[in-house]
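A.B. asks: here you go, sequence then predicted model.
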Amino acid sequence: MASQTGTIVACPACNTLNRLPTGRPPAEGKCGKCASPLFTGQPLTLTAANFDAHAARSGIPLLVDFWASWCGPCRQMAPAFASAATQLEPAMRLGKLDTEAEQAIAGRYGIRSIPTMILFAKGREIARQLGAMPTGSIVAWARQAAGG
């Protein structure tokens, strides 16, 4: 949700929605409620409690890695996904959703194989990618899928 006065960004620590003023460097953004940085350069752990705040109510796209601890390719891709966060923030938020712990959300999006990455914008799925990828491929795919 970008506007003339800024972009709405959900806090990665407390999920409070914050307005990041236009022109202010995103790295300086802090949550108005808990004072945590709005961008950490690390993937967020997504749960039923915070998923919608970041996927639907935040004004920046959300790239989600649907994974499980027993999945070898998921574990193999984890460092690449974490590295991609440092390159893609603050243009988008990256998050990891454990499909075993959050089966309802995985079911809502028809996750049948993992790892699966889905890019959300304003609560809608805009792109999906199946299979493990290296950092450079994640970054290139996400930027292309987001339109820039």
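C.D. replies: Looks like it arrived, so ask away. Numbers count the residues shown, from 1 in each chain.

A.B. asks: can we go C-alpha only for contacts and neighbour counts from here?
C.D. replies: OK.

A.B. asks: could I get the full set of helices for the chain?
C.D. replies: 51-52, 72-88, 103-108, 135-146 (DSSP state H).

A.B. asks: chain center to the longest one, what's the gap?
C.D. replies: For helix 72-88, the gap between its own C-alpha mean and the chain's C-alpha mean amounts to 12 Å (C-alpha atoms, centre = their mean, to the nearest Å).

A.B. asks: what's it packed up against?
C.D. replies: Under the contact criterion of 3 or more C-alpha pairs under 8 Å, 6 or more residues apart in numbering; DSSP states H and E, helix 72-88 touches helix 135-146.

A.B. asks: report the buried residues of the helix it packs on.
C.D. replies: By neighbour count on 16 or more other C-alpha atoms under 10 Å, the buried set for helix 135-146 is Thr135, Ile138, Val139, Trp141, Ala142, Ala146.

A.B. asks: wait, which of those is closest to Asp98?
C.D. replies: Distance to Asp98, by C-alpha to C-alpha, is smallest for Ile138 among those, at 18.6 Å.

A.B. asks: structure two is appended below for comparative analysis:
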Amino acid sequence: MGAAMEGVKLTCATCGQTNRVPRDRLAAGPKCGTCGDPLADGRVHELDARSHDKAVRSDDLPILVDYWAPWCGPCRAMAPEFAKAAKAVAPAVRLAKLNTQDHPEIVGRARIQGIPALILYRQGREVARLAGARPAAQIVDFLRQHLSLAA
């Protein structure tokens, strides 16, 4: 099996199902085989505790998670910038959000000390962190620096 046909594991943010997508089909907008929601469409997807744990531990694509809360002004202000960054790096990297207010158990496990906090995961490991609200260009630069993405 060639590298282009090699399957990439992606967790559906909606239903938590693991999907295998041929690498050469990532840009074609693959959908979850169970619920039909998009998997790597350049949008930011909201994770729950189950889909968060599954995605950061087992997805083959890097995932950048924004740990945020609805009461956090800087978090809300950064949301449109995070969405712009998601479009800029898709389908090479997926961007997702986790509401820390709804999932406090993740906060302790991920050692979140302040929000917004961005944590980049790759192949089940934390690669890097970025604290504070950032414009899209800084988020993309952060990803390029840590993942060797093309400019």
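C.D. replies: Nice, I can see it. Nothing here was measured: the structure is a model prediction, and the numbers come from that model.

A.B. asks: what's the neighbour count on Ala27 of the second structure?
C.D. replies: Ala27 of the second structure is flanked by 13 other residues according to other C-alpha atoms under 10 Å.

A.B. asks: which residue, neighbours along the chain excluded, lies closest to it?
C.D. replies: In this structure, Ala27 of the second structure finds its nearest non-sequential neighbour in Pro91, 5.9 Å apart by C-alpha to C-alpha, 6 or more residues apart in numbering.

A.B. asks: how far away is the counterpart of that neighbour in the first structure from Gln129 of the first structure?
C.D. replies: For Pro91 of the second structure, the aligned residue in the first structure is Pro90 (criterion: TM-score structural alignment). Applying C-alpha to C-alpha, to the nearest Å, the value for Pro90 of the first structure to Gln129 of the first structure is 21 Å.

A.B. asks: same check, this time on Phe120 of the first structure
C.D. replies: 12 Å.

A.B. asks: same deal with His54 of the first structure?
C.D. replies: Distance of His54 of the first structure to Gln129 of the first structure, computed by C-alpha to C-alpha: 19 Å.

A.B. asks: so between those two, which is more surrounded?
C.D. replies: Neighbours of His54 of the first structure and Gln129, each counted by other C-alpha under 10 Å, are more numerous for His54; the result is 29 against 16.

A.B. asks: ok, that one to Thr45 of the first structure distance?
C.D. replies: 11 Å.

A.B. asks: what's the answer for Arg108 of the first structure, then?
C.D. replies: From Arg108 of the first structure to Thr45 of the first structure the distance is 18 Å (C-alpha to C-alpha).

A.B. asks: nearest the middle, which residue of the second structure would you pick?
C.D. replies: What sits nearest the mean C-alpha location of the second structure, by C-alpha atoms, centre = their mean, is Leu95, with 2.9 Å.

A.B. asks: count of residues packed around Glu105 of the second structure?
C.D. replies: For Glu105 of the second structure, the count of nearby residues is 11 (other C-alpha under 10 Å).

A.B. asks: what are the ranges of the strands in the first structure?
C.D. replies: For the first structure, applying DSSP state E gives strands covering 2-3, 6-10, 17-20, 44-46, 62-67, 93-98, 116-121, 124-130.

A.B. asks: most tightly packed of the ones you listed?
C.D. replies: strand 62-67 (a mean of 26; mean count of other C-alpha atoms under 10 Å).

A.B. asks: mean per-residue distance, it to the second structure?
C.D. replies: With mean C-alpha distance after the TM-score superposition for the first structure, strand 62-67 of the first structure departs from the second structure by a mean of 0.7 Å once superposed.
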